[in-house]
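**Q** coords below, sequence missing:
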């Protein structure tokens, strides 16, 4: 009997035990966000714009229809406290007597963040001119119908400087920078 009581005393803690337990821990997670500045023009490929001769003597040449087929796409991640970015445009050469005018539209499509604000219509020259400003951490979405639609117009500026030309290649360069 004594052995039985001893056995019960030894086994009793296994039948009735209140256990309280709490465990906490922490880990450091290292996060890296790279500074990103990317820009492209979609869809790829060249555009062709041609003036049309008038049907009647004494009338001016007819400017080509405004081209609205190109879109500027960009991705921007700036440093903390960094300044905003802007997009400039310039041409490699001008055409005597012709102005190349460009207008960026407000951003549309699937992008988000601090998208830039377009400037008023500009006349392009060989010196870069801002066409979109105030870009922060943002992305425009990729491809046509995302980002800023570009309108390009050719307008005669000085008839005295006009000369007949054939297919003068003018390259428009877009640059995103701080």
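**A** Arrived safely. Keep in mind that this is a model prediction, so the values were computed, not measured.

**Q** C-alpha from now on. contacts and neighbour counts both.
**A** Noted.

**Q** Please tell me how far residue 151 sits from residue 15.
**A** Taking C-alpha to C-alpha, to the nearest Å as the measure, residue 151 falls 83 Å from residue 15.

**Q** wait, residue 35
**A** 62 Å.

**Q** Second structure for comparison follows:
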């Protein structure tokens, strides 16, 4: 009887050892996390190099009855962005608005087509936009993309300034500081 119990114990132990052995395959899971990214900046990168003054009186009219000359265009600034869309968002856009506008002056901005740097679905220019104190689309159709950083990457911004005849009576001799805000927005 001892031999039968010993033999049964050996068989049970051998069966358990056989079940505990590795097989010819195994698996595990990897969770890959791609973050939602929405970053935008204006280049050049410091306020000292991106703030500018636009003066209408250059040259000052020399003859009575002449209109002041429009201020020179400015195309020194670039918008750079990095965007990775979340699942529920189909695209992003860049909106622009001004904090205030000088009386009698029209300020327009146009974003160029995206420069060659970067990759992904970079946005398209919405054309020339007349600044107002409400958000307006200036770049549309941004997907998961990056533009590269710094000047000559992303979208070049061109500002133009006009004293239109229809608004000439509203002109006042003063300095007005206008803060222009760009925002990367989910569609």
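**A** Thanks, I have it. These numbers come from a predicted model, not from an experiment.

**Q** one step back: higher neighbour count, residue 35 and residue 15 of structure 1?
**A** The neighbour comparison of residue 35 of structure 1 against residue 15 (other C-alpha atoms under 10 Å) goes to residue 35, with 11 against 8.

**Q** Was I right to think that one contacts residue 77?
**A** Yes - in this structure, residue 35 of structure 1 is within contact of residue 77 by C-alpha atoms under 8 Å, at 5.1 Å.

**Q** Return the set of buried residues in stretch 155-175 of structure 1.
**A** For stretch 155-175 of structure 1, burial by neighbour count (16 or more other C-alpha atoms under 10 Å) applies to 155-156, 174-175.

**Q** residues contacting the counterpart of residue 147 of structure 1 in structure 2?
**A** Using TM-score structural alignment as the criterion, residue 147 of structure 1 maps onto residue 154 of structure 2. If you count contacts by C-alpha atoms under 8 Å, 6 or more residues apart in numbering, residue 154 of structure 2 has them with 78-81, 114-115, 117, 147-148.

**Q** so which strand or helix has the residue positioned nearest the centre of structure 1?
**A** Structure 1 has residue 74 as the residue nearest its centroid, 2.0 Å off, counting by C-alpha atoms, centre = their mean. Assigned by DSSP states H and E, residue 74 of structure 1 belongs to strand 67-77.

**Q** Inside strands: which ones of the buried residues of stretch 155-175 of structure 1?
**A** 155-156, 174-175 (DSSP state E).

**Q** Please identify which two of those are farthest apart in space.
**A** Maximum pairwise distance in these, criterion C-alpha to C-alpha, is 26.3 Å, between 156 and 175.

**Q** are any of the contacts of residue 154 of structure 2 buried, and which?
**A** For those, a burial check counting by 16+ other C-alpha under 10 Å picks out 78-81, 114, 147-148.

**Q** can you list those residues in JSON lines and add distance to residue 12 of structure 2?
**A** As requested, those are exported to JSON lines (distance: C-alpha to C-alpha, whole Å):
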{"residue": "78", "distance to residue 12 of structure 2": "76"}
{"residue": "79", "distance to residue 12 of structure 2": "73"}
{"residue": "80", "distance to residue 12 of structure 2": "70"}
{"residue": "81", "distance to residue 12 of structure 2": "66"}
{"residue": "114", "distance to residue 12 of structure 2": "72"}
{"residue": "147", "distance to residue 12 of structure 2": "67"}
{"residue": "148", "distance to residue 12 of structure 2": "67"}
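
**Q** What is the nearest of these to residue 98 of structure 2?
**A** For those, the nearest to residue 98 of structure 2 is residue 79 (16.1 Å; C-alpha to C-alpha).

**Q** In structure 1, what residue corresponds to the closest one?
**A** When structure 1 is aligned by TM-score structural alignment, residue 79 of structure 2 is paired with residue 72.
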